[in-house]
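> Below are the sequence and a predicted model; questions follow.
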Amino acid sequence: RGASAAKKFHLVCRRDITEYDPKREDFIYTRFCSFNLAFFDLNEESTAMHGPPLEELLMSEMHLMPSSSVNIISLKIIESDVGYPVDVFGTVIARDEVDYKCVYLFRRGRNDSQRICSPEDMLTLTVPRRGFGVTDTMIFEINLKIRGDTSVDDKDFSKGVIEHCSVQHFTSMRPVAHLLTSWRSTVELLCSQVAWPVGATIKVNIMNGPCDVPFNGKISAWTVGNVHHHIILYEYNGRTGTCSPALIEHDGSIVLARSFVAVPVPSLDNMHHLQEDEEEEEDIVLYVCFISGSNEDERTIVTLRFPEEETVCNNGYYELRVKVSWTTIYYNIY
């Protein structure tokens, strides 16, 4: 009887997340439903955090680390049936194999909507609380609305589920573009597979330069194999950007919209030399780029190789310190 009741409740839950998409002219699941929803809370947030510092990783624990992770590079609305600009709010949720619970990538209410002016504009994604562990499948839930003049005028804009299959892309470092065409738009989610990942958490401090005005420019990061697809950490052009309203903290640190990047270990053999002093032919490398203002030619690129944790560079009027905390990706995957 208990199993039968759970099955019935699961079917009721699936019905509740089934909606008619007028663009596809079909009924679709708008949320994750691979588990029995009688025993799974779709709204529970993941509490898993980063793993221990990389230099503290024990040799006996290496086999517990995920074989791959995913970096979310960008999320764009490449087609809008209602044109541009549009004021967008709602949620984008990622679910990985650590626990398949909610990790928010985008979470805005209607009073904090983001204006999208063209197909090239990126939604301002937030930093995930940890790196993703993905050996098989990762799920993304999109639920975006257009803000109208009043709440009654709000309309569904993009809604549905994107499934990223890690197995198909494990050996390739090329970014993968997933498209979701639904309701009144087509959304492009660009992500990249990261083999044998470790985590890099980035912090940027202004050592010399004006701290009483926003840092005007762009900060991006990338890893080996993705030189043409940067993860935007910060962007401000004097009016708008992918950054927090509090652009510079009292200690001179620049508030990054995103600060975590999964970095590949070039070969699994190198994992056994992380705590050794000998130089390796292949390094664990993170690149960080600073662009002054809107001039793409005025750029400064810094390279950090594990176990290096900080470096200082000059960009425009600023002297900047870049710090990186190297951690393991959370490795208690079930």
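Everything's here; your move.
> make it CA atoms for all contacts and neighbour counts henceforth
Noted.
> For the stretch 201-334 of the chain, which segments are assigned as strands?
Secondary structure of the stretch 201-334 of the chain by DSSP state E, counting those that start in this stretch: the strands cover 217-222, 231-236, 260-264, 285-292, 299-305, 310-315, 318-328.
> The first one versus strand 285-292: what angle between them?
What that stands for is strand 217-222. Relative orientation of strand 217-222 versus strand 285-292 (axes from the mean of the first three to the mean of the last three C-alpha atoms, to 10 degrees): 160 degrees.
> Contacts for strand 217-222 next, please.
229-237, 261, 286-294 (C-alpha atoms under 8 Å, 6 or more residues apart in numbering).
> picking up where we left off before, save the strands of the stretch 201-334 of the chain as TSV, and put in distance to residue 13 and mean neighbour count too.
Below are the strands of the stretch 201-334 of the chain laid out as TSV (distance: least, C-alpha to C-alpha, whole Å; neighbours: other C-alpha atoms under 10 Å):
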stretch	distance to residue 13	mean neighbour count
strand 217-222	40	23
strand 231-236	36	23
strand 260-264	34	27
strand 285-292	43	20
strand 299-305	47	16
strand 310-315	49	16
strand 318-328	36	19
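> Apart from its chain neighbours, what residue comes closest to residue 313?
residue 320 (5.4 Å; C-alpha to C-alpha, 6 or more residues apart in numbering).
> Could you pull up the contacting residues of that neighbour?
204, 205, 206, 207, 208, 312, 313, 314.
> Mind doing that once more with 7 Å?
Residues near residue 320 by C-alpha atoms under 7 Å, 6 or more residues apart in numbering: 204, 205, 206, 207, 312, 313, 314.
> again with residue 202
Applying C-alpha under 7 Å, 6+ apart, the residues near residue 202 are 259, 260, 323, 324, 325.
> and it, how far is that from residue 254?
Going from residue 202 to residue 254 by C-alpha to C-alpha, to the nearest Å gives 11 Å.
> likewise residue 191?
25 Å.
> do the same with residue 49
Separation of residue 49 from residue 254 (C-alpha to C-alpha): 23 Å.
> Which one's more surrounded, those two?
More neighbours surround residue 254 than the other of residue 49 and residue 254, with 23 against 13 (other C-alpha atoms under 10 Å).
> got a list of what the more buried one touches?
So residue 254 contacts 204, 205, 247, 248 (C-alpha under 7 Å, 6+ apart).
> another one to put next to it:
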Amino acid sequence: MEMQGQSSNESKSSTETHASRMMDQGKKSSFRMVLDCDENGMPNLCKYYEIQSCYTMDPIPFSLQDEAEETEEAEETEFTKSDTEEMEMADKLFALGRKGWESAWGDDCGNFEDRTVLSPMHFTHCTPGLIPYAARTVSTLQIYSVKIVGTDGKLKLPLHVYGIVAARDAVDYNRNILFSRRRENCQKLTPEDPFLRLTDPSRAIVAVDHVDFEVQLKVKGSSRSRDRALMSHCFTYAGGYHEGLHTTFSSNSFCTVEFSYERLTETVQATILSARVVEGAPWPFEYGGRIMSSSPPQEVTDSLSRQVVLVDSHRSDDGGEMPMGSDGYIDLSRHVVSVELEESLQFVIQAYSQSGDAIARQGSVRFRTKYCNISRAICEIGDSKVEITVAWSQLAKHKRDIL
């Protein structure tokens, strides 16, 4: 793992002292320090602690109370002096990384908070056989889930989380948002659902070069002044050619954020334009449901480790109801997935039973991968039919290729 810091001896000493203290606290951290600055003393990369997949631990899930037990008088986390110092150091490191990004990319890429504006359908309407040179089939990262687990039970009940989780690739170095919640729309984590509700990336994450991840999460308190930092951290996926499911842990003394993802080679991006109930009675999602995609097609398992969950009424903010628009359209949480050229894209649609803990009906449909254009297919689920519409597009390796 690598971390960049200030070039002054004082800052370097302070940072190394803090790093040593963290390593001495146990086997929760394993990294080495590299202070890499340019000739002007400015950090030239946005890298801090990178925690590799070989990093192992035995995380303890947060012990959360039922909603019925939540009151305004709920106990809140009281940080020790050491805890406060650790969070302050994390904030300083994050701020240092921001300065490094602004120094390296600010002139060409805008503000640090700017989001990527490249469309996942940039090459969708190309003519087959006449696709521009800038359109590529490159390696991408498929993000499956981001999970929050506890480390030593410091966080008290209840746990309402808000903030940002984002990725930056070498296409434009801007934020590609994975999770974004404001304080007034925070997410409640429970033992049954410790996963952040991801909202895409807005386009495929290109993994030809390194990919930087940013985590800025807070826990909502009884008032804004009582809010507490949960994690402020950056880490880097440095690439490589390993295959299969990969897990990376980003950890501090309060929690561990667990990223589950996979590197796919020679991919196109599929944008799910719509999922619409076009025929059927009774309504198939009376008690809620779930829609997932996978490539290559995977059997649905309890862990759902290699399934991209596009929508799940059990994890929605609508009280367990399937989030719907007008004319039978289902409101999906995620829309963009990566698909390898040699594979197909499968959708599995499930309708929950009245008890809510079983699948009453299930159907699936597969799409053949395309370089461009739009595909439609019908998935039968019981007596109902759901139409899935997918837009296909190749990717841009760098934004300058399409300017």
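That came through fine. No experiment lies behind these values; they were computed from the predicted model shown.
> Tell me how the two chains score on TM-score.
Once superposed, the chains reach a TM-score of 0.78 (TM-score structural alignment, normalised by the length of structure 1), with 301 aligned residues with a C-alpha RMSD of 3.5 Å.
> re the thing from before, right, and the pair among the contacts of residue 202 of structure 1 with maximum separation?
Pairwise distances across the contacts of residue 202 of structure 1 peak at 11.9 Å for 260 and 323 (criterion: C-alpha to C-alpha).
> buried residues in the longest helix seen in structure 1?
For structure 1, the longest helix by residue count, based on DSSP state H, is helix 2-16. Judged by neighbour count using 16 or more other C-alpha atoms under 10 Å, the buried positions of helix 2-16 of structure 1 are 9, 10, 13, 14.
> is it true that the second one touches residue 34?
In other words, residue 10 of structure 1. No. The criterion here is C-alpha atoms under 7 Å, and residue 10 of structure 1 misses it with residue 34 at 10.5 Å.
> my guess is residue 395 of structure 2 meets residue 136, correct?
Yes. In terms of C-alpha under 7 Å, residue 395 of structure 2 counts as a neighbour of residue 136; the distance is 5.1 Å.
> The two: which has the busier surroundings?
More neighbours surround residue 395 than the other of residue 395 of structure 2 and residue 136, with 30 against 18 (other C-alpha under 10 Å).
> Please name the nearest non-neighbouring residue to the equivalent of residue 196 of structure 2 over in structure 1.
Residue 196 of structure 2 maps onto residue 123 in structure 1, with residues paired by TM-score structural alignment. Nearest non-adjacent residue to residue 123 of structure 1, counting by C-alpha to C-alpha, 6+ apart: residue 75, 5.7 Å away.
> in what helix or strand does that neighbour lie?
strand 68-80 (DSSP states H and E).
> quick one: the residue nearest to the spatial centre of structure 2 from residue 128 of structure 2, how far?
In structure 2, the centroid-proximal residue (C-alpha atoms, centre = their mean) is residue 178; its distance is 3.8 Å. Using C-alpha to C-alpha, we find residue 178 of structure 2 at a distance of 31 Å from residue 128 of structure 2.
> cool, residue 115 of structure 2 as well?
From residue 115 of structure 2 to residue 128 of structure 2 the distance is 30 Å (C-alpha to C-alpha).
> Show me which of these two is the more surrounded one.
Neighbour count, other C-alpha under 10 Å: between residue 115 of structure 2 and residue 128, residue 115 has more, with 19 against 11.
> wait, what's in contact with the nearest residue to the more buried one once chain neighbours are set aside?
Leaving aside its chain neighbours, residue 115 of structure 2 sits nearest to residue 175 (4.5 Å; criterion: C-alpha to C-alpha, 6+ apart). Applying C-alpha under 7 Å, 6+ apart to residue 175 of structure 2 gives the contacts 113, 114, 115, 116, 166, 167, 168.
> What's residue 175 of structure 2 aligned with over in structure 1?
When structure 1 is aligned by TM-score structural alignment, residue 175 of structure 2 is paired with residue 102.
> Repeat that for residue 379 of structure 2.
Under the alignment by TM-score structural alignment, residue 379 of structure 2 pairs with residue 313 in structure 1.
> got the contact list for residue 126 of structure 1?
Contacts for residue 126 of structure 1 (C-alpha under 7 Å, 6+ apart) come out as 105, 106, 257, 258.
> Of those, keep whichever come out buried.
By 16+ other C-alpha under 10 Å, these give 105, 106, 257, 258 as buried.
> doesn't residue 128 make contact with the first one?
Yes. If you go by C-alpha under 7 Å, residue 105 of structure 1 and residue 128 touch, sitting 6.4 Å apart.
> What's residue 247 of structure 1 aligned with over in structure 2?
Match for residue 247 of structure 1 (TM-score structural alignment): residue 323.
> Run through the residues that contact that match.
313, 330, 331.
> Of the residues you listed, which ones are shared with structure 1?
On the basis of both residues aligned by TM-score structural alignment, their matches' C-alpha atoms under 7 Å, what survives of the contacts of residue 323 of structure 2 in structure 1 is 330, 331.
> Compute the distance between the counterpart of residue 345 of structure 2 in structure 1 and residue 35 of structure 1, please.
Correspondence of residue 345 of structure 2 to structure 1, assessed by TM-score structural alignment: residue 286. According to C-alpha to C-alpha, residue 286 of structure 1 and residue 35 of structure 1 sit 36 Å apart.
> likewise residue 139 of structure 1?
Distance check for residue 139 of structure 1 against residue 35 of structure 1: by C-alpha to C-alpha, it reads 12 Å.
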